[in-house]
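>>> no sequence for this one, just the structure:
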C-alpha cells in the first residue's frame, strides 16, 4: 500500500557537492573538518527501524525496514515496494540493479519460517523467492557484487556463496559489523578495525592506515565508510581516504559508485558526494 509522502529537505546544488580535504597521505588532514551534511530526506514513521539500503536500477534508494521494503525516489517521496511486511534485518543487492537479497524475520501477515534465511528478488523487491537456509539463519550483515554473496549472522564466522545464495561454504571466523565487496576483494568492519580479504573471505588482514570505521559499503572500485564520529569517508580500494561530511550516528550505508553514496540515520537519509 502507498506510504504517506514524507517531509523532506532536498539538497541544493551547492550543498550537494560536499567538501573534500586536500592531502597526499592515505588519509586527509583531520584538523580541517567538513561541515555537517544536510539531509536529503527526513523519515516518516514508516521508515523507522531501518536496517539496510540498496540503490536500484532506476536510481531509487530501497530501504529495508522493520515492516517491509520502501523505495525513496529523487523527489523524496516514499512508497512501499511489494506487499511483504517482513522485518528485513539484512538487505543488500548488486549495486544499481534490481537484484536484491534479504534476510530477517517474517512479518505479521507472513507464514514463512522464522528466521527467513536468505530470500532474493530480481524485480527490485516487488516479489521474493526463498533461496536457502530458511528457519536456520538471520543474516544481519550481507553484501554482494553479483558474483559473490557474503553474510554474517552474528555467530561463528562468515558464510560465502558463489551461486546467488543457493549453496554456502564457511569463510573466515570473524565478527563483522559490516561487509562490502569491491573489485579488489572483500572488506569487513571488525573489532580489530577495517580488514581486507583477497581470497573470497577465507582470510583477512588488517588495513592499518584506514579511518576508524563502524560501517562500510562498496561499488566497483569505490569503498565508502562512516567513522565513529559520524564522518563519511571514501576511497578507491581502501587507498587515499577522503573525509567527507558529518552525518552522525548511521544505521545503514550503501554506495552507488565513487561519486555517490547514501547514509541513513534513525531520522534522515543523506546523499554523500
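Received, thanks. Since this is a predicted model, take the numbers as computed values, not measurements.

>>> C-alpha only now, for contacts and for neighbours.
Noted.

>>> quick one: list the elements packing against the host helix or strand of residue 104.
Element membership for residue 104 (DSSP states H and E) is strand 100-105. On a contact count with 3 or more Cα pairs under 8 Å, 6 or more residues apart in numbering; DSSP states H and E, strand 100-105 meets strand 87-93, strand 118-121.

>>> what's the most buried one of those strands?
Mean neighbour counts were taken over those using mean count of other Cα atoms under 10 Å, and the top value, a mean of 27, falls to strand 87-93.

>>> one more to weigh against that first structure:
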C-alpha cells in the first residue's frame, strides 16, 4: 500500500501527503543498524491522545491484528483499544507488512542511533527488531511496496542518492540492492501509486486518475489493466486486487480477480465530506481503509467497523 499520490508522468509531484522533513526527528549518531527483539511491551494508548500522519497499514501475520504506521511509530488494534510499541517510534513511511515481517522507510526516533533518513528497514517481532538494509542516511522512500509472499520491493525515489538516480527501482534481495525499472508504456499517464503483486515477484501495478497499469516483467513494461477509472488507492492479495475509485462526489470499492479479469463492487464505510481514502489493505475477506482525516475502518464479519474516528482514540 503503501504509496498513494505519487507523481505525474512528467515525474513532478501530483500531491504529496507525507510529512515534511522539517518535522522529522534528527539523527543522533552512527547507527548500529540492528535493534534486538524484546518481549511484548506494547502499551495501551490513552484516550486523550490523537493519531495523525498515517503512512501505512496492514494485518500482522500471526495474530492478524490491524496495525498502522504513524508519525510516532506503530500502533496496533486489540479488542480493548489501540496499543503502541514504546520503542522504535520512528516516523515510518512506505510501511508494508510481508510474510516475514515488514518493510518501511522514513525518519528515526530521536532516542535511537539510526541515521536520518532511515533508508530501507526490515522489521520483525512486530517492530521490536529492526535491521537497516540499505541507503540509511540517504533515502526516504515515501513510495514503496513489497509483495507479501515474495518480499520483492518496488519503489519510486524522489531524490538521487550516491548509488541511485531518481525514478522507479526494484529490489529482489530484501532491499539490500536496487536496479532501475524501465517503465515503458507509461508515457503520458498520470501515476498516483505503486503496488507489488502479493505472490508474483515480477508483477507490479501502477495506478492513478486514468486507471491501473500492470507489468509482468518486473516493471520494465506496462499495459492497461483497468481503464477510464479514477483510482485513488489499491491493495493486493493472492490472485486479486481491491481498489477504490472516485465516482462523482463519492467513492466505490472494487474487487478484481486477476485470473479471469472479473470484478465486483463493494460498499465503503461512510466518509465525511472532502475526506479521501488514502490506504487500502486486503487479506482474504478482511480489509482496512485509512482515510485522509486519520480515520481507520476494518471490514470484518461482513461489515465495516470504525477503529479510529478522525484520529480520536476511544
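Cool, the structure landed. A quick note: this is a predicted structure, and the numbers were derived from the prediction, not measured.

>>> rewinding a little: the strand holding residue 104 of the first structure vs the second structure, average distance?
Here the mean offset of strand 100-105 of the first structure against the second structure after fitting is 0.7 Å, by mean Cα distance after the TM-score superposition for the first structure.

>>> next, the angle from that strand to strand 87-93.
160 degrees (axes from the mean of the first three to the mean of the last three Cα atoms, to 10 degrees).

>>> whereabouts in the second structure does strand 100-105 of the first structure align?
Using TM-score structural alignment, strand 100-105 of the first structure lines up with residues 102-107 of the second structure.

>>> so what touches that stretch?
24-26, 90-97, 115-124, 139-142, 144, 146 (Cα atoms under 8 Å, 6 or more residues apart in numbering).

>>> could you do stretch 268-284 of the second structure as well?
1-2, 4, 56-59, 232-238, 242-244, 251-253, 287-293, 297, 304.

>>> and it, which residues are buried?
268-269, 276-282 (16 or more other Cα atoms under 10 Å).

>>> report the two of those residues separated the most.
276 and 282 (17.8 Å; Cα to Cα).

>>> of the contacts of stretch 268-284 of the second structure, grab the buried ones for PyMOL.
To isolate the buried members of the contacts of stretch 268-284 of the second structure in PyMOL, using 16+ other Cα under 10 Å:
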select buried, resi 1+2+4+56+57+58+59+232+233+234+235+236+237+238+242+243+244+251+253+287+288+289+290+291+292+293+297+304
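
>>> what lines up against residue 88 of the second structure once you look at the first structure?
So, by TM-score structural alignment, residue 88 of the second structure is matched to residue 84.

>>> ok, now how distant is that match from residue 107 of the first structure?
7 Å (Cα to Cα, to the nearest Å).

>>> hey, what's in contact with both of the two?
By Cα under 8 Å, 6+ apart, the residues touching both residue 84 of the first structure and residue 107 are 67-68.

>>> the two: which is more packed in?
Taking neighbours as other Cα atoms under 10 Å, residue 84 of the first structure and residue 107 compare with residue 84 leading, 20 against 17.

>>> the helix or strand where residue 262 of the first structure lies aligns to what range in the second structure?
Following DSSP H and E, one finds residue 262 of the first structure within strand 261-264. Using TM-score structural alignment, strand 261-264 of the first structure corresponds to residues 287-290 of the second structure.

>>> tell me who's in contact with the residue lying closest to the match of residue 88 of the second structure once chain neighbours are set aside.
Leaving aside its chain neighbours, residue 84 of the first structure sits nearest to residue 68 (5.6 Å; criterion: Cα to Cα, 6 or more residues apart in numbering). Applying Cα under 8 Å, 6+ apart, we find residue 68 of the first structure in contact with 80-81, 83-88, 107.

>>> quick check: the counterpart of residue 68 of the first structure in the second structure vs residue 225 of the second structure, distance?
Taking TM-score structural alignment, residue 68 of the first structure has residue 73 as its aligned residue in the second structure. Residue 73 of the second structure sits 35 Å away from residue 225 of the second structure, going by Cα to Cα.

>>> check residue 60 of the second structure too.
29 Å.

>>> and those two? Which one has more around it.
Using other Cα under 10 Å as the criterion, residue 60 of the second structure and residue 225 rank with residue 60 on top: 18 against 15.

>>> how near is the aligned partner of the more buried one in the first structure to residue 225 of the first structure?
Residue 60 of the second structure maps onto residue 56 of the first structure when the alignment is built from TM-score structural alignment. Taking Cα to Cα as the measure, residue 56 of the first structure falls 20 Å from residue 225 of the first structure.

>>> got it, and residue 94 of the first structure?
Counting by Cα to Cα - residue 94 of the first structure and residue 225 of the first structure are separated by 18 Å.

>>> same check, this time on residue 244 of the first structure
10 Å.

>>> any residues in contact with both of the two?
232-234.

>>> helices - which of the residues you listed land there?
Among those, no member falls in helices (DSSP state H).

>>> out of those, which one sits closest to residue 61 of the first structure?
residue 232 (18.1 Å).

>>> show me what contacts that closest one?
Going by Cα under 8 Å, 6+ apart, the list of residues near residue 232 of the first structure reads 224-226, 243-247, 272.

>>> and the aligned residue in the second structure for it, how close does it get to residue 54 of the second structure?
In the second structure, residue 232 of the first structure lines up with residue 253, judged by TM-score structural alignment. According to Cα to Cα, residue 253 of the second structure and residue 54 of the second structure sit 20 Å apart.

>>> and residue 167 of the second structure, by the same measure?
Applying Cα to Cα to residue 167 of the second structure and residue 54 of the second structure gives a distance of 24 Å.

>>> please say which of the two ends up with more neighbours.
residue 54 (31 against 16).
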